[in-house]
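Participant: got a predicted structure here, sequence first:
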Amino acid sequence: MVRGFAIGLTVKNPSSRAIISCNKITALGGRNQDKDAENGRPKLHAETSLIPNSTGRMVLPFTPLTISFQDVNYYVDTPAEMREHGYMEGKLQLLHNITGAFQPGVLSALMGVTGAGKTTLLDVLAGRKTGGVIEGDIRIGGYPKIQQTFARISGYCEQTDVHSPQITVGESVAYSAWLRLPPETDSKARDEFVNEVLETIELDEIRDSLVGIPGVNGLSTEQRKRLTIAVELVSNPSIIFMDEPTSGLDARAAAIVMRAVKNVADTGRTVVCTIHQPSIDIFEAFDELMLMRRGGELIYAGPVGHHSCEVIQYFQAIPAIPRIKDNYNPSTWMLEVTSTSMEAQVGADFVQMYSASSMCKDKDMLVKRLSVPVPGTSDLHFRTQFPQKFWEQFKACLWKQCLSYWRTPSYNLVAMEIPYVLAQVVMFMLIAYPMIGYAWTAAKFFWFMYTMSCTLLYFVYLGMMIVSLTPNIQVAFVLTSVCHGLQNLISGFLVPSPLKTVS
């Protein structure tokens, strides 16, 4: 029944295939698409209603939203190791008075050395910190941030890409859309939006490829990164956070991922990324930069500029800071000249210098302006906690799990136990049933056959359960013997009819 349900849903959506078809790629290339005039890639639009574009395709609406935050502090309990080394404060402060804003259509970067707090700030803004104490004012579109509603209009791409290996790229994105798009989105609009997302992230040509196991088969690391972005983008968020989307990638793969990230920002969404020592091209793909030093303090928050001119100009204006060499990576130079050793060498406090700069004052004015709701707008509100009701969630999860198990060889080998057990039962029935002397009626015959089938399957699955729960085969043998012994003691015996006595 379960497999029949999966097959039925797959027939309803015939795009589910395990490998890519060259013919299908050719067919897909002929579809009408709404593409960017510059790069030929499809574009998603921010609209206030479902309006068909010039090619007749439908685009799901989303509301562009700003996220502004003022004087954000974050404290955690002091680790025991630090107490042993003489740090006696009860709380450890990881973020110090961070103020800033991220706006729609602007690709923003959070940078800093290891331990600067860039991922911590990203998690605090995204609402992923469940421990510690958060202070400060965080607003979405000018209204105070409420995590339950904010989670519905935001996405978060983790540094580690976690996907089901036996699901295709297209199915992974479709599964996310099924669970996370609002119920008023019909299946046709949802499928169209899934196609647009795949094209925007440039995954449409491998949509029928299995995700596979990292480092073994399936997608490359770069393709997995882009799939992570697509799975979040298909929820139609207004704000997307990305934790080091280019980590672990070579220069070519990182450039492909950043092109996809840039495509997302070009749709009018607010995109924020943490980044660590990017190449020149990747660094200059960002529009805004927030630079943090070790300890969670802000030392720059402003535009990157053409060829990083704004960043270079700001830090080169500080006395005794060495000038950047020709063709040198601006991000590497920036991290070098803002290091703790350089700060001690030039005798400057970069945090104080930024606080006293005109850039900081302009940023404060921007944050105050964005902290006030735009007239005519309203706060976020959703009638339910989750986009889909329980039954739709159940169907989506069952569809995905059935496909995963159906394509898992180890599971299919286990499923082969069923016909093997049935063959055993038939042989047993033909030999034992007449010898026992049971009544030759169809109802009793098949009822006894059903009982024996369940009994043998129970023993098979009991053995599998014991193997999965025990650390080694020796312990499994011991536990199996105990279970079988107890079951034999209480199972009773089959008594032939001539030996039965009437009391």
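Facilitator: Okay, I see it.

Participant: going forward, measure contacts and count neighbours with C-alpha atoms only.
Facilitator: Fine.

Participant: three-state assignment of Val478?
Facilitator: Three-state call for Val478 (DSSP: H, G, I helix; E, B strand; the rest coil): helix.

Participant: without its sequence neighbours, what residue ends up closest to Leu110?
Facilitator: Thr274 (4.5 Å; Cα to Cα, 6 or more residues apart in numbering).

Participant: following element in sequence after the strand or helix carrying Asn195, please.
Facilitator: Secondary structure assignment for Asn195, by DSSP states H and E: helix 187-200. Moving toward the C-terminus from helix 187-200, the next helix or strand (DSSP H and E) is helix 221-233.

Participant: hang on, the earlier thing: what's the helix holding Asn195 in contact with?
Facilitator: 41-44, 57-60, 170, 173-174, 177-178, 181, 204, 207, 230, 233-234, 260, 263-264 (Cα atoms under 8 Å, 6 or more residues apart in numbering).

Participant: structure B:
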Amino acid sequence: MAAIYVVFMILSGLALEFLRYETPENFDVSEKPIKDETYTRMETPKNNISAATEDCVVGFQSTAQEKNFVPVTMALQDLHYFVLDPHNPKESLELLKKINGFAVPGSITALMGSSGAGKTTLMNVIAGPNDLAIRRCTGYCEQMDVRSKAATIREALTFSSFLRQDASISDDKKYDSVNEYIELLSLEDIADQIIRGSSVEQMKCLTIGVELAAQLSIIFLDEPTSGLDARSAKLIMDGVRKVADSGRTIICTIHQLSAEVFYLFDSLLLLKRGGETVFYGDLGRDCYDFVNYFSGSALGEALHNNLAKEGITTPSSDLPEMIFADKRADNSATQMKFVVTRFIQMYWRTPSYNLMRMILAVLLALVIGLVFIDADYASYTGLNSGVRMVYMGALF
């Protein structure tokens, strides 16, 4: 066993020495040709300007991306949420009290409130049901951006697109959706760069893009601007605004936002400590409705008017039911293909990790070999020692 480890270590060392090297962070793995020409010489035409413009024809070509998702309206009516009291298991605590509201496609709904008001709890309750239709049409962008550091941004979006979009969608359309969201989130310049070393702003865009690549109808964002300065937060929310304009329903918790960011939202659900609603409704142009509400409207009357919109309190019976035949979007062969490819790329791009594993394997082989070097395998004790050696070798 030690000889096998040594042989493979030598082969891997030669491969790392002559084929690969420790790559810098955030480097580009694109194979596109790079143009060396930085400047282009331009000359003013010497022909008659009026004659030239008469025959000038300007053509525009527009390509519309096909939507592979169904726009969904989310509505809440008299939502209550209880948990067991940790101090008294026989009693329960009400974290959310009679929450009402709705979010329509093409809009961004903000969940705001003080600490302990129940913003994240409300979003977890909405996004958490085990219903298959809800799981397949909703995406959740967590506050912590956890990604495979050895993959590129394009590979991360492609991985999500192929494993989460329906198997009936062609591969070409899945690749097109990846390119569409890379462009939508302004990630073209870094699409083929390794994720390792990306900025916080870029990681936020990547997290949103991974959910978009799955062609989801509703996207939940948990503190998308946390840890960002005012400029980066504005850039992130501009990207979220573009996502909403594509026909999706966006719901996000947010705090410490600037006026420019606040103007990007369409509606607001404001909670106070204890899970009670303070305000819900459309913000209006430049938040005029929101300001006007707090300047002279009564709380109960305003909430009643905001929730009494036709089609929300009484949904139409003609709305089609979202039904998914399978639990997984694609078959097991496709899942295995992309998962195995992802791990191969990860190991190939992190040679230091592979080298450390080889060194540990050799050291463990030497230790185990020295411990059982004098074992008499013809006796009962020696046989037990041999079994323990095989077990320890397989364990490590």
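Facilitator: Good, I have the coordinates. Here the structure is a predicted model, which is why all the values come from computation and not from measurement.

Participant: residue in the second structure matching the residue nearest to Leu110 of the first structure?
Facilitator: Matched by TM-score structural alignment, Thr274 of the first structure corresponds to Thr253 in the second structure.

Participant: what comes up buried for the lengthiest helix in the first structure?
Facilitator: Ranked by residue count under DSSP state H, the longest helix found in the first structure is helix 442-469. In terms of neighbour count (16 or more other Cα atoms under 10 Å), helix 442-469 of the first structure has its buried residues at Phe448, Met449, Met452, Ser453, Leu456, Leu457, Gly463, Ile466, Val467.

Participant: what of stretch 312-328 of the second structure?
Facilitator: Residues Ile312, Arg328 are the ones in stretch 312-328 of the second structure that count as buried (16+ other Cα under 10 Å).

Participant: how long is it end to end?
Facilitator: End-to-end distance of stretch 312-328 of the second structure (Cα to Cα, to the nearest Å): 31 Å.

Participant: excluding sequence neighbours, find me the nearest residue to Gln143 of the second structure.
Facilitator: In this structure, Gln143 of the second structure finds its nearest non-sequential neighbour in Asp222, 5.3 Å apart by Cα to Cα, 6+ apart.

Participant: so what corresponds to that neighbour in the first structure?
Facilitator: So, by TM-score structural alignment, Asp222 of the second structure is matched to Asp243.

Participant: one more: Ala191 of the second structure?
Facilitator: Ala191 of the second structure maps onto Arg207 in the first structure, by TM-score structural alignment.

Participant: now do that match against Val173 of the first structure, distance only.
Facilitator: 9 Å.

Participant: contacting residues around the match of Ala191 of the second structure?
Facilitator: Ile20, Thr168, Val169, Gly170, Glu171, Leu198.

Participant: run the last query once more with 10 Å
Facilitator: Arg207 of the first structure sits next to 15-21, 25, 168-173, 195, 198-199, 227 when contact means Cα atoms under 10 Å, 6 or more residues apart in numbering.

Participant: go on, Phe8 of the second structure?
Facilitator: Taking Cα under 10 Å, 6+ apart as the test, what Phe8 of the second structure contacts is Leu14, Met358.

Participant: now it: which helix or strand?
Facilitator: Using DSSP H and E, Phe8 of the second structure sits in helix 2-18.
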